[in-house]
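In: I need the structure of the sequence given here:
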Amino acid sequence: MRLATAEINLTALTHNLKKVRDFASNSKIMAVLKANAYGHGLVQIAQSLNEADAFAVARVDEALALRAGGLVKPIVLLEGFFDKTDLPILLANNFQTIVHNETQLEDIEQCDLGGQLTVWLKIDTGMHRLGIHPSQFINFYQRLSNNPNVNADIKLMTHFACADDLLNTMTQSQIAEFDACIKNMSEEVCLANSAGIVGWQQSHGDWVRPGLMIYGVSPMLEKTGNDHDLKPVMCLKTRLIAIKKIKAGESAGYGANWLTSKDTYIGIAAIGYGDGYPRHANTGTPVMINGRKVPLVGRVSMDMITVDLGDVLQDKVADEVILWGPELPVEIIAKHADTIPYELLCDITPRVDYKYVE
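Out: As a prediction, the model looks like this:
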């Protein structure tokens, strides 16, 4: 009997990539696969994204894992490289690198690669995380253009800070800053993350880089994937392993911080923070059992959660429990747990069984 299982629907994945095409029909797609494809399985997800034009990851080891898995599409390192000794690895494996600081630029200038790297020059238009200041752009661009280690086809990029909020004017300001910086240049550009793709059509450049939305989750505030015709790729599920009847005034779980106000049945499900289910999920967080939502009660344990099944028993041991999935959006669970969907998806631990289905 399968207990904690992440069921990954590859048909939903393909559907979501097609939706990206619908949103940004004139852009090439760089599918973001960092953090184990947002917890969905790096290589398995990449192998199913045949229609993507390129992949993006955060670290060199993620890129190497894709190559080892037989993936030959272009791979972009979103954080660039971290040491000049990485540069021969990038060249040998045809990895494309972002350049976002002076140290990286100097490392490229000072090495003798015997070949050319494809470089994305990242401009900080207000996120203030990675990227060069707009005033540095001309200097960086000219030095890269004159460097024999760099392919002449330099690409340009920025990243949005508030694109998930359509009422925030910062995205418009960032687009304007980027456009002013690269005025009269013909290089390929990439601005839009998932939120930019969904909410800001004017940011659809030569490339878009969807992350969260290809996994069926909305990148926008107070929305779910269903609002954009996206289909959840992950369904996290487990089983009931015990059912108990408790009386009014009795508690369940560590700390005895939940008391039932009436006689009821509680179910014990085999999942907890040891599997990646959030310990900070609040009492009342919904789970799905036999087609109905029932509330989480008491504290999340390492291996188990407790749910209130109600005063009329409808369930039995071994019944399936869905923590999030098509019927129960992960966005809803994240809100109950005072976090974001990204964290829930990325926190799935190795002891969860992955099952890939069409």
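In: contacts, neighbours, all on C-alpha from now
Out: Noted.
In: Just the buried positions in stretch 6-14, please.
Out: 6-10, 12-14 (16 or more other CA atoms under 10 Å).
In: Now tell me what touches that stretch from outside.
Out: Stretch 6-14 is contacted by residues 40, 45, 48-49, 214-216, 230-237, 352-358 when judged by CA atoms under 8 Å, 6 or more residues apart in numbering.
In: again, 7 Å this time
Out: 40, 48-49, 214-215, 231-237, 352-358 (CA atoms under 7 Å, 6 or more residues apart in numbering).
In: Equivalent analysis for stretch 255-263, please.
Out: 246-252, 297-298, 311.
In: re the thing from before, distance to residue 285 and secondary structure for the buried residues of stretch 6-14 - can I get that in TSV?
Out: Converted to TSV, the buried residues of stretch 6-14 look like this (distance: CA to CA, whole Å; DSSP: H, G, I helix; E, B strand; the rest coil):
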residue	distance to residue 285	secondary structure
6	19	strand
7	21	strand
8	22	strand
9	24	strand
10	27	helix
12	25	helix
13	26	helix
14	30	helix
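In: and this one, so I can compare the two:
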Amino acid sequence: MRPARALIDLNALRHNYRLAREISGTKALAVVKANAYGHGAVRCAQALAEDVNGFAVACIEEALELREAGIDQPILLLEGFFEAQELALIEQHQLWCVVHSMWQLEALERANISLPLTIWLKLDSGMHRVGLHPEEYAAAYQRLASCPNVNNIVLMSHFARADELSCTGVADQAAVFAQARKEINVEVSMGNSPAILGWPDLHSDWVRPGIMLYGASPFEQAHEMAAKLQPVMTLESKIISVRELPVGEPIGYGARFITERPTRVGVVAMGYADGYPRHAPTGTPVMIDGKMSRLIGRVSMDMLTVDLTDLPDAGLGSHVELWGKQVLASDVAAHAETIPYQLFCNLRRVPLLYLEG
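Out: Model (predicted):
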């Protein structure tokens, strides 16, 4: 079988969740949307089930997948419902639901519900994506508080620039949130991964760790707390062919790399159809049999090429780590001018192998 695969370290996943709760000192929803950022939502949720305070997903389809797999912990729908008809399923499966628009609030008021719901009321404090305007927030809360279809309310917002540690955006958004809820005394949730790690003094009764669960730092620069994260996914494959080329020979599509010295080229069973970024340039790090090397030439659909010139013992069958515990996904992402979120979420075709140790 093709040797490309992704190893998922479930103990590292648990470590990262516990770290989020330790730093924040509060309850934490494990964000497992987008198939747990490519790591497999069901298996990751099952691994966290004994520790977790709850889960968060983007939509009801993702929540139902977890319920069907036996996950009975609270599950929050981060985008709420898209049609009022979904409220029947939300009630049936006792899902928690974000309300971020007035039409959702109005649909909730009109709904015929026997079991009242837990609602997370979202404020647009400056992200300007979804959320109620500050001037309508308190009134919306009062309507929910008096609605018989609601039995619990959590106030929430989302940071746009918490990954920029020198930015004033977090303080600015926190101030907007504080003003909008100044006379409302219920639980609040503000902390996403960068806020948990970079702004630990920010008050939040609930935090929502996402990318940090999977062991990747949300920051571009080194960070003391982010350094405690353990990578969960190791994307690996093997060398399937070796070429010996003289000076001046092109490699791969577009001849983007020309050998400048006699070069041993290793061909790896991994490409952009697996989710490895096509635009990763020559020089992107890879680990071959535990020794650092580099990508050379353009990434193809099913294969990529690496430099074996300074690794005389490497060859056919050599182990290649594309990212993981030795080659950080954030380093690969930086070379490819993207973010680790996208690397993980783009993963496809490769089988996931779950490890407990």
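In: just checking, which of the contacts of stretch 255-263 of the first structure belong to strands?
Out: 246, 297 (DSSP state E).
In: Excluding sequence neighbours, find me the nearest residue to residue 242 of the second structure.
Out: In this structure, residue 242 of the second structure finds its nearest non-sequential neighbour in residue 266, 4.7 Å apart by CA to CA, 6 or more residues apart in numbering.
In: er, residue 245 of the second structure actually
Out: By the measure of CA to CA, 6+ apart, the closest residue to residue 245 of the second structure outside its immediate chain neighbours is residue 263, 5.2 Å from it.
In: Kindly report the same for residue 332 of the first structure.
Out: Using CA to CA, 6+ apart and skipping the chain neighbours, the partner closest in space to residue 332 of the first structure is residue 224 (8.0 Å).
In: and what of residue 174 of the second structure?
Out: Once flanking residues are discounted, residue 174 of the second structure sits nearest to residue 125: 7.5 Å by CA to CA, 6+ apart.
In: Can you report how many residues neighbour the one you found?
Out: Counted by other CA atoms under 10 Å, the residues lying close to residue 125 of the second structure total 27.
In: Which position in the first structure pairs with it?
Out: By TM-score structural alignment, residue 125 of the second structure lines up with residue 125 in the first structure.
In: So that match sits against residue 176, correct?
Out: No - contact criterion CA atoms under 7 Å: residue 125 of the first structure and residue 176 do not qualify, at 8.9 Å.
In: how about the helices in the first structure?
Out: In the first structure, the helices defined using DSSP state H lie at 10-23, 34-39, 42-48, 60-68, 87-92, 102-110, 137-145, 170-181, 194-199, 330-336, 341-346.
In: Just the buried positions in the last one, please.
Out: Buried positions in helix 341-346 of the first structure, judged by neighbour count with 16+ other CA under 10 Å: 341-342, 344-346.
In: if we can go back for a sec, so which of the helices of the first structure is nearest residue 274 of the first structure?
Out: helix 341-346 (12.6 Å; CA to CA).
In: That closest one vs the second structure, average offset?
Out: Averaged over the aligned pairs, helix 341-346 of the first structure sits 0.3 Å from the second structure after superposition, using mean CA distance after the TM-score superposition for the first structure.
In: what's in contact with that helix?
Out: Contacting residues not belonging to helix 341-346 of the first structure are listed as 35, 38-39, 330-331, 334 [CA under 7 Å, 6+ apart].
In: that older thread, quick one: the contacts of stretch 255-263 of the first structure as CSV, columns for distance to residue 325 of the first structure too.
Out: Formatted as CSV, the contacts of stretch 255-263 of the first structure follow (distance: CA to CA, whole Å):
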residue, distance to residue 325 of the first structure
246, 29
247, 32
248, 32
249, 33
250, 31
251, 29
252, 26
297, 20
298, 22
311, 26
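In: Of the contacts of stretch 255-263 of the first structure, select the buried ones using a PyMOL command.
Out: Here is the PyMOL command that selects the buried residues among those (16+ other CA under 10 Å):
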select buried, resi 246+251+252+297+298
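In: Pull the most distant pair out of the contacts of stretch 255-263 of the first structure.
Out: Farthest apart among the contacts of stretch 255-263 of the first structure by CA to CA are 298 and 311. That separation is 17.3 Å.
In: and the closest residue to residue 57 of the second structure other than its chain neighbours, what is it in contact with?
Out: Leaving aside its sequence neighbours, residue 57 of the second structure sits nearest to residue 33 (CA to CA, 6+ apart; 4.2 Å). Applying CA under 7 Å, 6+ apart to residue 33 of the second structure gives the contacts 56-58, 62.
In: 8 Å instead, please
Out: Applying CA under 8 Å, 6+ apart, one finds that residue 33 of the second structure lies in contact with 41, 56-58, 62.
In: Before I go, just wanted to say thanks for your time.
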